[in-house]
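Q: A structural model of the following input is requested.
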Amino acid sequence: MAAPPERIRAAVVGTGAIVTGAHLPALAAHAADVELVAAVDIDPDRLDAFTAAAAADHPALGTPTGYTDLAAMLEQQRPGLVLLGTPPALHHRQARAALKAGAWVWCEKPLCLSLAEFDDITAAETEGGPYTAVVAQHRYGSGAVHARHLLHTGELGRPLLAHCQTTWHRDADYYAVDWRGRWNSEGGGPTMGHGIHQTDLLLHLLGDWTEIRAMAGRLVHHGIESEDVSTALVRFDSGALATVVNSVLSPDEVSRIRIDCTEATVELTHLYGHTNDDWTYTPRPGLDDPARLTRWRTPDGDTPSSHTAQLAGILTALRTGTRPPGSGHDARRTLEFNAALYKAAFTGAPVRAGDITPEDPYYHAMHGNHPDWAPGRAPEPKETTTP
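A: Purely as a prediction, here's the structure:
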């Protein structure tokens, strides 16, 4: 592949809250390496407001040209990197279009609505790029990097037990947005749209899972198609056991991961992002080694989890023609985990890694056409770009 230019040409698709609040600041932080050449949104007024604000607030990125049509933007601008911040139902088609145009893709979660869509996207990738990566910013804070190193080197001993918790609160107004809570436009409830960040981080820390048993319910938001709470019991390849809880019913909101190892407990408690201070290490009773405890509690650097931190790796991968972080096996493992959680919850049977093949209905939709959960006649997703 040809070497990227001195500054990578980037475009954003969707100009809603996640793009203005997270993608744009991330691009601005890397303005020496990337320029924002275009923005796409079907709402002309919102698009004009975004391009004007981007030029005024982040002049180092340049002035993006506004488009209301993705294909026209790809044809005229030929960006090297496309950032997708649109509703989930649009990700599959838009990622495929960007890859076909030769652009690398960095997409908000979930990357797509099914394993079938994921495999179709990756089939459009080519060796050396372009590749598609999903936003998984919680992996990239220095606290997470440090914890993963300690776990993978055995410094904390053997992982035994873990708890992964995303207990948030969303009211009826949240679900008044027509694409939320629907299988064919959001792909699921808090399992897919909220807890996926913590689940992804848990898998990043502990590695491959082997078996899931689960339950799900629609306890409060009865007007939606998907669940509003799910729970799972998980076995990992290492033998460790874990619980995973996803909720939008919880007045006391928290995101938490706790891993009990033979030498220590490591715990992360935060809400939407973490710093070093959000991680704690508790040694096993009787362990008295001040130097070791200091090493555990002192990460190299102090980088908060953020889109900015992950984008650094995306840009490096683009320049070197290597698979970027948050793509390939790791991204698919998280999506397969969610598909297996839904299948286990809806069927009442345990699901093992690799069970969901193209012949399985849960490969094609997270509801698996289960009679108690599949939509009878779900509306088509509207072509909108507000996340």
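Q: C-alpha from now on. contacts and neighbour counts both.
A: Will do.
Q: which residues of the stretch 251-387 of the chain fall in strands?
A: Assigned by DSSP state E, counting those that start in this stretch, the stretch 251-387 of the chain shows strands spanning 264-270, 279-283, 351-352.
Q: Give the buried residues for stretch 259-271.
A: Neighbour counts over stretch 259-271 (16 or more other Cα atoms under 10 Å) mark 259-261, 263-270 as buried.
Q: of all the strands of the stretch 251-387 of the chain, which lies closest to residue 63?
A: Among the strands of the stretch 251-387 of the chain, the nearest to residue 63 by Cα to Cα is strand 264-270 (35.6 Å).
Q: Could you identify the pair within the buried residues of stretch 259-271 that is furthest apart?
A: The distance between the two most remote of the buried residues of stretch 259-271 (Cα to Cα) is 23.4 Å, for 263 and 270.
Q: still on that earlier bit, can you redo the buried residues of stretch 259-271 as a markdown table, where the extra columns are distance to residue 130?
A: Shown next, in a markdown table, are the buried residues of stretch 259-271 (distance: Cα to Cα, whole Å):
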| residue | distance to residue 130 |
| --- | --- |
| 259 | 36 |
| 260 | 39 |
| 261 | 39 |
| 263 | 42 |
| 264 | 41 |
| 265 | 40 |
| 266 | 37 |
| 267 | 36 |
| 268 | 34 |
| 269 | 35 |
| 270 | 34 |
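Q: To check against the first, give me the structure of this:
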Amino acid sequence: MCVTSRRGSRDETVRVAVVGTGAIARGSHLPALAALAAEQPLRVVAAVDVDADAAAAFCADGAVPHPYTDLERMLDEQRPDLVTICTPPRFHRDQTVAALRAGAWVWCEKPPCPSLADFDAIEAAEAEGGPYASIVFQHRFGSGARHVRGLLAEQTLGRPLVAHCQTTWYRGTDYYSAPWRGRWHSEGGGPAMGHGIHQMDLLLDLLGPWSQISAMAGRLVHDIETEDVSTALIRFGSGALATVVNSVLSPDEVSRIRIDCERATVELTHLYGYRNADWHITPAPGVNAEEASRWRDFGADEPSSHLAQLRGLLADLRAGRRPRSSGADGRRSLELIAALYKSAFTGATVRAGEIAPGDPYYTALHGDAPGWAPESPEPREVVAG
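A: Just a heads-up that it's a prediction; the model follows:
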């Protein structure tokens, strides 16, 4: 397949289309695009939704000229350079592949897609130099993560030894009253996939490749197909050991990462997004106070946000280079979650790279495991918006 990317040069206007016009598109994607349009040549030219009224309302509210209910028609008529996908996970594969084949780069909301097989199909539709498909993992892109990533990469804090990754949120029965929630086919997974993925992705971004995982999962409260809580033990390639907890059963909600290194402890505590003040570095006894003060200098405060990630993605698009959280870099968080489920449902330790074509967890995160797989086959849906 030959794909021709229509990336813009520094001075060319990047034409953007938004697919799915719900809360995440309105609350995060459109404001980020509007902010960047004030900085550089960029224009949102179209929005797509299966609900014609929703598409029209989104366009009216956001001054977007062209509403559509058909993705293929929009791609053919508007020929966008970038498509942002804000639909449920079950549609991400087909919509992303359609956009890539039309020559558009893609920025797709998490969870990226319901299986590694789907992700690999997306990557196969990319082309050298673009178009590429990047996943929304905005927690990587704040100034706090950038500063700590640099300290860890330079081994200024010593070797990472012990880590903890926590996404303990609360979702009541009203959350699961929506019929698509708590189901593998429509929500893509439980709190490991839909909630904890951001903190786990950030942990991987800070600590690097993982080597093995042992996990447990349970349905302790909600009558759903997926889990409502999971825990895991992870060994990293560096030798560091980590615990992970993902829950929707926790009234005192918090998102947290803690990394104990030889010379300092780094801790991030927030909920849905962080600023520099949410990061704390505690030096080990004997560390020079002046050096510790330098560690605590995070520089200008750039909160984790869609805006921060999208700014970098547009720079990559204009340069024709692969963006972060695409390809192998975007796949690794989904692979870790697939391995978490496989370990939890089989009781076995799972190693990185183990889940490949032919493994049931390659094509479905539930792996057809008894007691976890849906009782009826999951339909294959293809929708326009």
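Q: closest to residue 238 of structure 1 out of the strands of the stretch 251-387 of structure 1?
A: strand 351-352 (14.4 Å).
Q: how far apart are that closest one and its match in structure 2?
A: Comparison of strand 351-352 of structure 1 with structure 2 after fitting gives an average deviation of 0.3 Å (mean Cα distance after the TM-score superposition for structure 1).
Q: what's that strand packed up against?
A: strand 209-217, helix 328-347 (3 or more Cα pairs under 8 Å, 6 or more residues apart in numbering; DSSP states H and E).
Q: any idea how far the residue lying farthest from the centre of structure 2 is from residue 216 of structure 2?
A: Within structure 2, residue 286 marks the point farthest from the mean C-alpha position, 38.6 Å out by Cα atoms, centre = their mean. For residue 286 of structure 2, the distance to residue 216 of structure 2 equals 39 Å [Cα to Cα, to the nearest Å].
Q: before we move on, what about residue 269 of structure 2?
A: 24 Å.
Q: for residue 164 of structure 2, what are its contacts?
A: Going by Cα atoms under 8 Å, 6 or more residues apart in numbering, residue 164 of structure 2 touches 242-244, 256-259.
Q: Which of the residues you listed has the largest number of neighbours?
A: residue 259 (24 neighbours; other Cα atoms under 10 Å).
Q: Give me the distance between that residue and residue 223 of structure 2.
A: Going from residue 259 of structure 2 to residue 223 of structure 2 by Cα to Cα gives 35 Å.
Q: Which parts of the stretch 101-250 of structure 2 are strands?
A: Residue ranges of the strands in the stretch 101-250 of structure 2, as given by DSSP E, counting those that start in this stretch, are 105-108, 133-135, 160-170, 210-218, 229-236, 241-247, 249-261.
Q: Could you report the neighbour count for residue 52 of structure 2?
A: Neighbour count of residue 52 of structure 2, defined by other Cα under 10 Å: 15.
Q: What does it correspond to in structure 1?
A: Mapped onto structure 1 by TM-score structural alignment, residue 52 of structure 2 lines up with residue 44.
Q: ok, and the closest non-adjacent residue to its match?
A: Excluding the flanking residues, the one nearest residue 44 of structure 1 by Cα to Cα, 6 or more residues apart in numbering is residue 68, at 6.9 Å.
Q: swap in residue 86 of structure 2?
A: Nearest non-adjacent residue to residue 86 of structure 2 (Cα to Cα, 6+ apart): residue 20, at 4.9 Å.
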